[in-house]
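Trainee: Fold the following and give me the result.
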Amino acid sequence: MARGFGAKRKRAPAKEGEGLVEEVEGDVLGIDIDSEVVKNEVAKEFQESKPYRHCVLKELCNEKVLRKVRDEIITNLRATFKETDIYKVLQTGDLANLDGLDKNSLGQLPHLKRLRDTIYSKEFRTFVESVAGLGSGELIDKTDCSCNIYPQGGHLLCHDDVIGTRKVSYIIYLTDPDSPWKSEDGGALALYDCIVDPKGKARKLPLPDYHPIKRLLPTWNTMVMFAVQPGKSFHDIEEVIVTDKPRLSISGWFHGEKPPEGSENATLNQILVNSKSSEWKGDSPCAAFDKVDPFVKLPSEVHADGWLSESEVEGLALYINPQYLVKSSVERIADKFVDDSHIQLYKFLNDALVDQLSKQIHDKDEEEGMFEGVIPPYESGVGGAWKMRGPTHKQRYLEMTCDAGGDLFSNLKECFGSPAFQKLLSYMTKVTLTSSRSCVRRFRPGLDYTLAHSGVETAGYQLDATLCMVEESEQWGLGEVGGYDCYMVNDIEAKGPNNASAEVYNEAADEDDETVTLPATNNCLNLVLSCEGVMRFTKYISATAPGSRWDIMNEFEITPDDDSDEDE
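Mentor: A predicted model of the protein is given here:
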């Protein structure tokens, strides 16, 4: 979907043959990049900054010129809305393509073109090489940048920027010069340190901490630069909270001849590491941070034979809506599930239990300020049975890690682990359950998410049965506040991470690919049959969401029916 940014503003079109209709006055830069004093000061900041090498150039540009750049972008460029697992943003095309515009179109962007040419000039690249401690000529003549507009709700989740031959990342902020950006507006560039191994051992796969240690506001006429370091330069862009001043910037990269050393530890490679790999288990330093609970074999395979006994129905009725315990209703559900491979079962729990659960989650969210429309403290809700789950470049949410005596979610998890419930699932899906695992999760607004990664660890099939609980609100169904589950076919693993582009990694599936989106719905059980090659994620929960998303995620390894068509 294409949008004209600042569509209300009018400007007379250039006449045929006018070309550059507006004279570009004054120097573009406001700093002296030839000054040894400037270079030494910036280089010192760059080399000594924590958590990794970066610097902030203040008053980068001539004020008058930069205001005209901003005006040209708002008036004459079109931006496309993009939303995936990792970001929500309005973005223009690559500004390298300015050279291909006709004279009339280019005539509307003289200051923007001159700024782009200045940033990618040999002189400025030499300045960046000096500041970043790179060798002379190490940065190649390649233009790679675009304009990004983060409106309210816009965000970019944790990653390290390592794709291809990127060496140095930069952002030039073009936020409203007459309305200074404030911390409470959100939209900060947040820098993450890496988890330190308690034993002092070097990690094979560096992992970002749960929360950033530094926030840089998108201040007008500043430029942030940082070294692109695999498994090190972790950062995100916090959600923009303010409604009336979009976060406008030009961002891009300076490239080298070849990928940086250690690119095997880049975000993309780590996302694709199979959880069965020895990198993530046993005595690995990563295990404590990203432990994946193994599937537990069921005492005996659960088949959809016969029907539930009277005692089994009575036991399940303490939790489940009676309409889902009627054989004829379950048969209709099974028929639809076999056709679609997914289904949402609304009003799944009985009314009495839902009333209690709704009060529990509302009181907890209210106590921790989750209805205030701001990004809450990162430690909100942590304590007791609830622990943070990472790593942040793959996921962040709270998980109930032990039995919280008397907690309704603990009781419900126990019900879902019972043979009677597993038998009910087998009837509803017509599959045989062989092993299972389960966890209780909480996704807090303004903080939590999972990114797209393979939902099936081994060749075969998997049944996901996820019960969702949220505050009753139409906002969830619209998808604007996130919180939905998305399943999509992706061929990154087939291509291999070294052949994957930024678009393949970040973008949702193509139109020809199968994609299933299940909105966060209160008291709803989502059943999805998944297989190897299908990726899934839970979309980042906006700070403006009406509370947290709470769920119980049950996963089952299964055996398909003998007469099923494997290819189908």
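
Trainee: drop to CA atoms for contacts and neighbour counts, all remaining ones
Mentor: Noted.

Trainee: Tell me the helix or strand right after the helix or strand Ser130 falls within.
Mentor: Using DSSP states H and E, Ser130 sits in helix 122-132. Tracing the chain past helix 122-132, the next element assigned as helix or strand by DSSP H and E is strand 145-150.

Trainee: could you check the angle strand 145-150 makes with whatever helix or strand comes next after that following strand?
Mentor: Next helix or strand after strand 145-150 toward the C-terminus (DSSP H and E): strand 155-159. Angle between the axes of strand 155-159 and strand 145-150 is 120 degrees (criterion: axes from the mean of the first three to the mean of the last three C-alpha atoms, to 10 degrees).

Trainee: To check against the first, give me the structure of this:
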Amino acid sequence: MSSSEQLFAINPAFNDSTFIDCFKDWYSKHATEPFIKDGCCLLKLPFSCASFENFLQPDLSIVSQPYKSAEDLVNKVESEARLLPFEPRCNDMFTFKQSVDIVNLLKDEQHVEYKSSILVKLRSFLLSDVLPWLEKLTGAPLERDRIDFTSSIYGTHDVLLCHDDELDNRRIAFIWYLVPKDWDASVEGGCLELFSCQPEEQIHVPPIGEKPTTPVNPWKITASIPPRRNMFAFFEPSSYSFHQVSETLGSRDRLSLHGWFHGPPLPRPSERCHPTSVPLVSPIHVEEELVYRWINPFYLDMRQQTKIRRRFLKSSEIQLVNFLKLEEWGRACNALSSVTEPVWSTCGPFNRKHFDVLSEMSKYATQTDAVPEPLRELYRLFRSEAMLVILSDLTGIRLHPSALASDTKVEDIKPPATKHARLEPDGDCVPNAHSTSSHTVSDPEMAALNDPQFRRWRTGYYTLLADSDVVDTAWRLECVLHLGGYGQPNAQNTTESSLGDRVTNWQQSWGGQLVYIARDEKSELLSVLPVDNSLTLVYTGPGTASFVKYINHAARPCPLKDCSDGPENCLSAFDLSVVYHEPLSEGRSDDESNAADNTESSGDEDIVDSELEAENDDL
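Mentor: So this is what the prediction gives:
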């Protein structure tokens, strides 16, 4: 008789042969209704996921059983779990603390007592009793002696975002919850949320073992399982099993023990397509007056451009404060607050991104009834050849053949006789009404760009990294104009934090930072905290990618400039995102970078720092 048998037993209500037969029959059916019986709930949509309340019980058939109730047994497991060494884990997808795998306690020669701990016995019980029980319920063949088993603690604002758990030969994912008995998920969060990958008009039970013939992406949360003490939940990872742990909102933490049983791998879909990639478009020609009306003259001054360029060439990144003239910035903020809800669309899928966007801005560029004029003007400005020249002069990246010429003026920039756009395989060129040409292949000496996007950010919004992001081989200038909701260090408009304090700028603890990482690097390369009316420029290349950190429920966006302080204006932050792709004929060589570094002086860098700070003070 094993030591695990002396402590644990599956709740008899779930280990009865009649229950097992009923569950197995329902599990294998294509029925869409849930199976509910004796504290068990088997959801069939959006994919099969089962939960069992009061799951673990003490084995009272053993005379020497030290725990006479399930409550005593669960309390003992929790007390030992909280003594485990936990390490903080944080990346684009999650923030929480996690322990080592429990199997490592068996190998710890310095702590012999671990080998007889209740957690080690629980691991043995999972292999000896729970594994064969799961095989009976699901029919899934499982490896008899292999299990991943660890513990996680989700503190305030911790979260695990949308993913599918498909990796190697994971066959069953399981979670055993150790939250307080009075945990209220409506207030404290921490739910297991399940995503649907199917259109509402085509709902069916996803086949676990079949390879999808169409792209599978998560678009909507359709089920939510609140954690309960001593509740066991499981599902089979598959092409459809997208799920997340919702943000923990209260002051109490969410403790669980969880892991995977292993078996023969299931068929996997081919590389998932990215259904909402931003198309490449051609730059357009704009009138001179538009440039001078919108952009702060500080950034059009050649002397200042030289100083900024020298600093940028050394660091490959910069944040230019007060980039727009204050009056025009106010017009833009007012316009953003007036955009009606139907014009905004949700950008996904959830395993890649979640925010709102003014989609198809090129279509709205000539429609005065949909998007206000200031936003159409900004869109045209950041898509223009004039902006390519200005950004070239600010960064030293040659995005336009007329850039970096001492006698070049904005009004001298003329559109070439023909303009073309390099296209991604799934991209479309969307010519603007102000463009002089509708060709689809770009001038090799001129940068192509992703269609500029106005984005709206709210609590729960984020972007995630994908493998394809990091292996991108293109050199590019990523440009984000932070328009409103973030505040400014010395601004007069304030908003209340979750603690009731008055703040004037975006807090790092809220998330929302623009983060850059490199392939195979654990630490961040760069983290940019947004500031209202600032332009963030980052030159990045192969093996580097960026994401926007999850915005948690503590976030309190600042009121937009020149807008009312109504509740709707305090819910969101806004930016304009553009990526300029360096022309194929260009590329900054090491020799060019070194030459630029050798010509600059520390004095110039100090001067540009102080002058940028002065720009921020002149609000």
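
Trainee: rewinding a little: residues in contact with the helix holding Ser130 of structure 1?
Mentor: With contacts defined as C-alpha atoms under 8 Å, 6 or more residues apart in numbering, helix 122-132 of structure 1 is touched by 33-34, 39-40, 42-44, 46-47, 118-119, 135-139, 141, 227, 254.

Trainee: chain center to that helix, what's the gap?
Mentor: 32 Å (C-alpha atoms, centre = their mean, to the nearest Å).

Trainee: Likewise for stretch 158-175 of structure 2?
Mentor: Distance of stretch 158-175 of structure 2 from its chain centroid, counting by C-alpha atoms, centre = their mean, is 16 Å.

Trainee: One more: stretch 35-51 of structure 1?
Mentor: Worked out by C-alpha atoms, centre = their mean, stretch 35-51 of structure 1 lies 32 Å from the chain centre.

Trainee: So how do I select the buried members of the contacts of helix 122-132 of structure 1 in PyMOL?
Mentor: The PyMOL selection below is limited to those of the contacts of helix 122-132 of structure 1 classed as buried (16 or more other C-alpha atoms under 10 Å):
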select buried, resi 39+42+43+44+46+47+118+119+138+139+227+254
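
Trainee: Where do the strands of the stretch 501-619 of structure 2 begin and end?
Mentor: With strands called from DSSP state E, counting those that start in this stretch, the stretch 501-619 of structure 2 shows them at 502-503, 514-518, 526-528, 534-540, 544-548, 573-581.

Trainee: for the stretch 201-350 of structure 1, same thing?
Mentor: For the stretch 201-350 of structure 1, strands defined by DSSP E, counting those that start in this stretch occupy the ranges 214-216, 222-227, 235-237, 247-255, 296-302, 342-346.

Trainee: Distance to Glu25 of structure 1 added to these, as TSV?
Mentor: Listed next are the strands of the stretch 201-350 of structure 1 as TSV, based on distance: least, C-alpha to C-alpha, whole Å:
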stretch	distance to Glu25 of structure 1
strand 214-216	31
strand 222-227	20
strand 235-237	33
strand 247-255	21
strand 296-302	70
strand 342-346	61
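
Trainee: Indicate which one of those is closest to Asp71 of structure 1.
Mentor: Nearest of the strands of the stretch 201-350 of structure 1 to Asp71 of structure 1, taken as C-alpha to C-alpha: strand 247-255 at 11.2 Å.

Trainee: So which elements touch the closest one?
Mentor: In terms of contacts (3 or more C-alpha pairs under 8 Å, 6 or more residues apart in numbering; DSSP states H and E), strand 247-255 of structure 1 is packed against strand 145-150, strand 166-173.

Trainee: and the shortest one, how far from structure 2 on average?
Mentor: By mean C-alpha distance after the TM-score superposition for structure 1, the fitted strand 145-150 of structure 1 averages 1.0 Å away from its aligned residues in structure 2.

Trainee: so that strand corresponds to what in structure 2?
Mentor: Alignment of strand 145-150 of structure 1 against structure 2: residues 149-154, by TM-score structural alignment.

Trainee: Next, the contact list for the alignment partner in structure 2 of Val431 of structure 1, please.
Mentor: Under the alignment (TM-score structural alignment), Val431 of structure 1 pairs with Ile397 of structure 2. Neighbouring residues of Ile397 of structure 2 by C-alpha under 8 Å, 6+ apart: 391, 582, 588.

Trainee: and the gap between the equivalent of Phe8 of structure 2 over in structure 1 and Leu109 of structure 1?
Mentor: Aligned by TM-score structural alignment, Phe8 of structure 2 pairs with Asp27 of structure 1. Taking C-alpha to C-alpha, to the nearest Å as the measure, Asp27 of structure 1 falls 16 Å from Leu109 of structure 1.

Trainee: Compare those two (neighbour count), which wins?
Mentor: Higher neighbour count among Asp27 of structure 1 and Leu109: Leu109, with 22 against 15, using other C-alpha atoms under 10 Å.
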